[in-house]
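Engineer: Show me the folded form of this:
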Amino acid sequence: MSEAELGPVRGTYPTDNRRRGWIATILLLVGVPVTALAVVFWVAVEDMSGKTPQTGGDPLLLPSAVVGLGVGLLLMGVWTGIWYLTHRGEVFELRDNGVRYSRSGRAQSITWADIDRVSIRPGKDTALARWVGGDVNCTIHLAGGGKVTITGLTEGAGELVEHVETATARP
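Structural biologist: Purely as a prediction, here's the structure:
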């Protein structure tokens, strides 16, 4: 379907990709030292546990949890960084007969009939969740395969999701 067939623009919803980049940077900058220090902590506890009698608990439980935290921060930072690089210029245009989605020099016109289903996962309404875009998470599943995700990093994401959900509601 062409842009003209989608109808006039009813709203434009840009995504704050710059914030996504900051989030990735912060996660990576925190994840690297946490992981490094956690590995040192784990090795030290492992070394000490061999020299002292066992007390019944696993001495590596806490160090392993801290290593997992550090690795988790790194993985989330890499994942968010990839989104930052691949979703530059992300904009949703709400139109009468569908949505036009564009990013990184690519554009896609999606009619309401092209949408198979809309999955909305409830986010948390906290300051941190709002800042990282975790307050809104909607995936638009397309009938021919593929999907488009709207997060709280998109300006007016809640309003956009409501419009999409209402327009695609099946009786």
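Engineer: going forward, measure contacts and count neighbours with C-alpha atoms only.
Structural biologist: Noted.
Engineer: Now do E162 against S119, distance only.
Structural biologist: Counting by CA to CA, to the nearest Å, the gap from E162 to S119 is 12 Å.
Engineer: just the helices in the protein please.
Structural biologist: Applying DSSP state H to the chain gives helices spanning 3-6, 17-49, 61-86, 127-132, 157-167.
Engineer: Point out the one among these that comes closest to R95.
Structural biologist: For R95, the closest of the helices of the chain is helix 3-6, at 6.0 Å, according to CA to CA.
Engineer: Can you name every helix or strand that that closest one contacts?
Structural biologist: strand 98-103, strand 106-111 (3 or more CA pairs under 8 Å, 6 or more residues apart in numbering; DSSP states H and E).
Engineer: Hey, what's the angle from the last one to helix 157-167? Just curious.
Structural biologist: It refers to strand 106-111. Angle of strand 106-111 versus helix 157-167, following axes from the mean of the first three to the mean of the last three CA atoms, to 10 degrees, is 40 degrees.
Engineer: distance between strand 106-111 and the chain's centre?
Structural biologist: 20 Å (CA atoms, centre = their mean, to the nearest Å).
Engineer: Can you measure across stretch 136-155, start residue to end residue?
Structural biologist: 11 Å.
Engineer: compare with the first, here's sequence two:
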Amino acid sequence: MTGLGAYVERFETNNRRRAGRAVAALAIGTPVAAVGVALVVLADQGGTLGPAMMFPGMIIGAGLGLALLGVTLACQTITRRGETFTLYEAGFVHTKAKTSTEVPWTAIETVVDHTKQNVLAKAFGGDVGCLVRLTGGRKVVVNGFTDGADLLTLRIFEATAPRTSPS
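Structural biologist: Model (predicted):
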């Protein structure tokens, strides 16, 4: 039993989807970066390293960026096993990897919206983004991999709006 009042709703994070997106990002990003490196090597054979290197550099950057995103998602998949958010009248409980933290509304210092509205963000869980900073310095992140994340973030914003809105 928590000291957060009556139970409202439970939101589970779809870690299987996060893992699948991690694998996809790594599977696409790594070969794309390799193709970019191959283009640099081929272009270097001709002895010209100038503006012609911009395109292979962009390919390498896109591939490495996607691969890094894949590694980040893979790490989150491991460290956030069993992640759930249980909403109560006076706060929520964040559970991940068999560890639960009670977050009363009064313990929230700020809430920041990191939502992005593009295809890449939607594909990789950034279509909903909410960073909750607690008074003790801890941070809790809600993203698009949590089923019903838009409703959960709305409830968090509504509950903390009078105290956390920027002046």
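Engineer: Can you pull the TM-score for these?
Structural biologist: TM-score for the superposed chains, counting by TM-score structural alignment, normalised by the length of structure 2: 0.91, backed by 163 aligned residues with a CA RMSD of 1.6 Å.
Engineer: wait, which of the helices of structure 1 is closest to A143 of structure 1?
Structural biologist: So among the helices of structure 1, helix 157-167 is nearest, using CA to CA, at 14.8 Å.
Engineer: In structure 2, which residues correspond to the closest one?
Structural biologist: Aligned by TM-score structural alignment, helix 157-167 of structure 1 falls on residues 149-159 of structure 2.
Engineer: And I110 of structure 1, what's its match in structure 2?
Structural biologist: So, by TM-score structural alignment, I110 of structure 1 is matched to V103.
Engineer: quick one: the nearest residue to T164 of structure 2 once chain neighbours are set aside from L4 of structure 2, how far?
Structural biologist: Computed as CA to CA, 6 or more residues apart in numbering, the closest residue to T164 of structure 2 that is not its neighbour in sequence is T110, at 5.1 Å. Using CA to CA, T110 of structure 2 is found at 19 Å from L4 of structure 2.
Engineer: What of K139 of structure 2?
Structural biologist: 19 Å.
Engineer: Out of these two, name the residue with the larger neighbour count.
Structural biologist: L4 (17 against 14; other CA atoms under 10 Å).
Engineer: ok, that one touching T106?
Structural biologist: No: applying CA atoms under 8 Å, one finds L4 of structure 2 not in contact with T106, separated by 10.7 Å.
Engineer: count of neighbours near T30 of structure 2?
Structural biologist: T30 of structure 2, neighbours per other CA under 10 Å, totals 19.
Engineer: Can you tell me which of the helices of structure 1 is nearest to T139 of structure 1?
Structural biologist: Here helix 157-167 is closest among those (CA to CA), at 9.4 Å.
Engineer: if we can go back for a sec, which one of the helices of structure 1 lies closest to R100 of structure 1?
Structural biologist: helix 3-6 (7.7 Å).
Engineer: How about the contacts made by the nearest residue to I108 of structure 2 once chain neighbours are set aside?
Structural biologist: Distance criterion CA to CA, 6+ apart; nearest residue to I108 of structure 2, sequence neighbours excluded, is L134 at 4.4 Å. L134 of structure 2 makes contact with 107-110, 140, according to CA atoms under 8 Å, 6 or more residues apart in numbering.
Engineer: After alignment, which residue of structure 1 pairs with L134 of structure 2?
Structural biologist: By TM-score structural alignment, L134 of structure 2 lines up with L142.
Engineer: how big is the offset of the match of helix 157-167 of structure 1 relative to structure 1?
Structural biologist: Following the fit onto structure 1, the mean deviation recorded for stretch 149-159 of structure 2 is 0.9 Å by mean CA distance after the TM-score superposition for structure 1.
Engineer: In that stretch, which residues are buried?
Structural biologist: By neighbour count on 16 or more other CA atoms under 10 Å, the buried set for stretch 149-159 of structure 2 is 149-150, 152-153, 156-157, 159.
Engineer: just stretch 65-83 of structure 2 next, same as before
Structural biologist: So, applying 16+ other CA under 10 Å, buried residues of stretch 65-83 of structure 2: 65-71, 73-74, 77, 80-83.
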